[in-house]
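Visitor: Quick check, what structure comes out for this input:
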Amino acid sequence: MQTTTLGRTNLTVSRMGMGAGGPSRLGQRTGNTESECADILRQAFDAGVNFVDTSDTYNTEPIIGQAIQGRDRSRIVISTKKSTRRKEVTPKTIEANLHNSLRNLETDYVDIYSLHGVVPQDYDYLVSDVYATLQKAREQGKIRFIGITEMFNEDMTHITLRQGLEDDLWDVVMVGFNILNQTAREAVLQKAIQNNVGVQVMFALRKALSQPEYLKDFVAHLIQKGEIDPADVDMQNPLGFLDASTASLPDVAYRFCRDEPGVHVVLSGTGNPDHLAANVASFQRPPLPEADVQRLRHIFRNVVSTTGQSMIEGPRA
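Guide: You can find the predicted model right below:
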């Protein structure tokens, strides 16, 4: 497994990170027992993955706590988050949630603690009223680095993270980026490189990048919206030009994100051992041919209205 340094944190991290949220939640939502979910993580650790991302709302922190037992904690990078959408966020709720996360994870510190799903209208309040609590927790040794994540399906032009990178308060950011929506390249990644900020990518794999038939409909929809030039694609096989050595659309999706300048960790979530093995194999493969990368950049260069999951996305009413 390839590793890199996570920006100014100087943490050594695997290029693939285990995402403990998403539709699977390590298999909790597909019928796995807690023990089987923990085994998925152990399989990932054994394959060289040392980065795992979770949240107070995923109910997977206790599973991670089980899976890290008996392993060298200093070699595992744990990122957890406090949701900023589901209930009021105050210094007291941050302190309580961090305490619960440490208990659930069975550790005395987390490597990265992030404010999660921050929408633009909440950003100023969180900085003025909550950020100092995160600094205090860092001084106490409970967290090592402070992060922020965006609500990508509502903030597809990255307003929150653009502001966050201007303020330069955050050691790590989690950004939505994939083949179908590459807006983060200019909006986030270039500034992250300048500031030496660690970058986790979420949304690398979406429905349109895992289901070829849906991809055709999706491309047709984006052509209709004027975001893709019909002269650039074969409507019957939009990505048929890709090198024959690519294993699958997910394989292409992960490698495209992995090798984007400024990206350190790409999150991948599953509760299936075979699926996990295939994902690990993708991250171990060489870069995509440069001609394919440039064509993917060109085709989807103007897409701004979708994350690749649904044809109707955007801010909540």
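Visitor: C-alpha only now, for contacts and for neighbours.
Guide: Noted.
Visitor: how close does residue 122 sit to residue 221?
Guide: With distances taken as Cα to Cα, to the nearest Å, residue 122 is found 32 Å from residue 221.
Visitor: One more: residue 91?
Guide: 44 Å.
Visitor: And stretch 196-211, what's buried?
Guide: With burial defined by 16 or more other Cα atoms under 10 Å, the residues of stretch 196-211 counted as buried are 196-210.
Visitor: The most centrally placed residue in the chain: what's its closest spatial neighbour, skipping adjacent residues?
Guide: Among the residues of the chain, the one closest to the centroid is residue 202, at 2.3 Å (Cα atoms, centre = their mean). If the residues on either side of it in the chain are set aside, residue 202 comes closest to residue 176, at 5.0 Å by Cα to Cα, 6 or more residues apart in numbering.
Visitor: Was I right to think the residue nearest to the centre of the chain contacts residue 266?
Guide: Yes: between residue 202 and residue 266 there is a contact under Cα atoms under 8 Å: 6.5 Å.
Visitor: what's the burial count for the nearest residue to residue 50 once chain neighbours are set aside?
Guide: Spatially, and ignoring its direct neighbours in sequence, residue 50 is nearest to residue 76 (4.9 Å; Cα to Cα, 6+ apart). Neighbourhood size, residue 76 [other Cα atoms under 10 Å]: 20.
Visitor: To compare against the first, here's the next sequence to fold:
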Amino acid sequence: MHRLTTRHGLDMPAIGLGTWPMTGEQCTSAVRQALALGYRHIDTATAYNNEDAVGQALRESDVPREQIHLTTKVWWDRLAPTAMRQSLEDSLRALGTDHVDLFHIHWPGQDWDLARSIETLVALRDEGKARAIGVANFPLGLLRQVIEELGAPLSAIQVEYHALLGQQPLLDYARQHDLALTAYTPLARGRAAEQQVIRDIAAKHGVLPSQVALKWLLDQDGVAVIPKASSRENQLANLAALDVPLDAQDRALIAGLPKDQRVVSPEFAPDWNS
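Guide: This is a model prediction of the structure:
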């Protein structure tokens, strides 16, 4: 499988399994099945309330832990140093592992000490509890501050990105600074596959519209995707998106779709234009 690597320790399969909002046995079953089908990248977070379920799947799987890329995240209300450390310890205990492969700050904090939070994030990496570190849902201005002013050795940023939402400035910056960009909600919760342009391209190649939407992202340098899927059929279809042969005309048509449809923007979200 195609992998993304960075100079700061990231080595991540380009397709992962997103686990939100699955919990309990549904989540355990989906992760266990995904690993059996060939997935080697699992994405979770403390806020998903499913790290224990993911951990159970890891214990039940025949795939060795060292072959699995595991991402988790700390919630925005636990970004003080002691709280962040405890959050990761809780995650490691639930997941049944002594380290994660990528540890993200899930959302920017509110009235927080950014420098101390980033200092703690880096320390957790240096201590080996996270092989690589990153941030999620940071607008470009804040990401620039973390990289340029604080000098954090980030490996990745995770943001909503799909055929109906543009992230070109952020993607350009990530490439300039050797960060992978992981696209969550890569199918826009089904909206991307409903677009006639994407449906026409899928018919042209004899594939699913969802596979076209995923491959459009995967064809972009430095981009990974983490679609959520629980059924065997959908998990296999998402993996097979890597083999969809989009041509330049297909990519141009998808690039021409409106790019202003944000699906995820909770009340505590940052100013996306900052």
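Visitor: from the chain's centre, how far out does stretch 6-17 of structure 1 sit?
Guide: 13 Å (Cα atoms, centre = their mean, to the nearest Å).
Visitor: Look up how far residue 244 of structure 2 lies from the residue of structure 2 most remote from its centre.
Guide: Relative to the C-alpha centroid of structure 2, counting by Cα atoms, centre = their mean, residue 204 is the outermost residue, at 29.1 Å. With distances taken as Cα to Cα, residue 204 of structure 2 is found 11 Å from residue 244 of structure 2.
Visitor: what helix or strand is residue 73 of structure 2 on?
Guide: Using DSSP states H and E, residue 73 of structure 2 maps to strand 69-74.
Visitor: Flag every buried residue along the longest helix along structure 1.
Guide: Secondary structure of structure 1 read by DSSP state H shows that its longest helix is helix 91-105. Within helix 91-105 of structure 1, the residues that qualify as buried are 94, 97, 98, 101, 102, 104, 105, counting by 16+ other Cα under 10 Å.
Visitor: quick one: contacts for the fourth one?
Guide: What that stands for is residue 101 of structure 1. 56, 61, 80 (Cα atoms under 8 Å, 6 or more residues apart in numbering).
Visitor: Any figure for the gap between the last one and residue 238 of structure 1?
Guide: Residue 80 of structure 1 is 37 Å from residue 238 of structure 1, where distance means Cα to Cα.
Visitor: The two: which has the busier surroundings?
Guide: residue 80 (28 against 17).
Visitor: residues in contact with the counterpart of that one in structure 2?
Guide: Aligned by TM-score structural alignment, residue 80 of structure 1 pairs with residue 72 of structure 2. By Cα under 8 Å, 6+ apart, the contact set of residue 72 of structure 2 is 43, 44, 45, 46, 91, 100, 102, 103, 104.
Visitor: quick one: the longest helix of structure 1 to structure 2 mean distance?
Guide: Here the mean offset of helix 91-105 of structure 1 against structure 2 after fitting is 0.8 Å, by mean Cα distance after the TM-score superposition for structure 1.
Visitor: Report the mean deviation for the next helix-or-strand element following that helix after fitting onto structure 2.
Guide: Note on helix 91-105 of structure 1: by DSSP H and E, the next helix or strand toward the C-terminus is strand 110-118. Once the two models are superposed, strand 110-118 of structure 1 sits on average 1.1 Å from its counterpart in structure 2 (mean Cα distance after the TM-score superposition for structure 1).
Visitor: Would you check the span in structure 2 matched by strand 110-118 of structure 1?
Guide: Strand 110-118 of structure 1 covers residues 100-108 of structure 2 once aligned (TM-score structural alignment).
Visitor: Tell me the residue in structure 2 aligned with the residue nearest to residue 202 of structure 1.
Guide: Mapped onto structure 2 by TM-score structural alignment, residue 176 of structure 1 lines up with residue 160.
Visitor: Then residue 242 of structure 1?
Guide: Aligned partner of residue 242 of structure 1 by TM-score structural alignment: residue 201.
Visitor: Just the element for that match, please.
Guide: Residue-wise, residue 201 of structure 2 maps onto helix 196-205 under DSSP H and E.
Visitor: what sits up against that helix?
Guide: With Cα under 8 Å, 6+ apart as the contact definition, helix 196-205 of structure 2 has outside contacts at 192, 193, 208, 209, 211, 212, 213, 244, 245, 250, 253, 254.
Visitor: Can you tell me which of the residues you listed has the most neighbours?
Guide: That'd be residue 212 among the contacts of helix 196-205 of structure 2, by other Cα under 10 Å, with 32 neighbours.
Visitor: quick one: the corresponding residue of structure 1 for that one from residue 296 of structure 1, how far?
Guide: Structural alignment (TM-score structural alignment) places residue 212 of structure 2 against residue 252 in structure 1. Counting by Cα to Cα, the gap from residue 252 of structure 1 to residue 296 of structure 1 is 10 Å.
Visitor: Tell me who's in contact with the equivalent of residue 136 of structure 1 over in structure 2.
Guide: In structure 2, residue 136 of structure 1 lines up with residue 123, judged by TM-score structural alignment. Applying Cα under 8 Å, 6+ apart, we find residue 123 of structure 2 in contact with no residue.
Visitor: Please enumerate the strands of structure 1.
Guide: Under the criterion DSSP state E, structure 1 contains strands at 3-5, 12-14, 16-19, 51-53, 77-83, 110-118, 143-150, 172-176, 198-202, 265-268.
Visitor: Tell me how many other residues surround the nearest residue to residue 75 of structure 1 once chain neighbours are set aside.
Guide: In this structure, residue 75 of structure 1 finds its nearest non-sequential neighbour in residue 50, 6.8 Å apart by Cα to Cα, 6+ apart. The local packing of residue 50 of structure 1 (other Cα under 10 Å) involves 24 other residues.
Visitor: Which position in structure 2 pairs with residue 50 of structure 1?
Guide: Aligned partner of residue 50 of structure 1 by TM-score structural alignment: residue 40.
Visitor: ok now do the residue nearest to residue 50 of structure 1, which residues does it touch?
Guide: If you count contacts by Cα under 8 Å, 6+ apart, residue 76 of structure 1 has them with 50, 51, 52.
Visitor: Over to residue 9 of structure 1?
Guide: Taking Cα under 8 Å, 6+ apart, we find residue 9 of structure 1 in contact with 145, 171, 197, 198.
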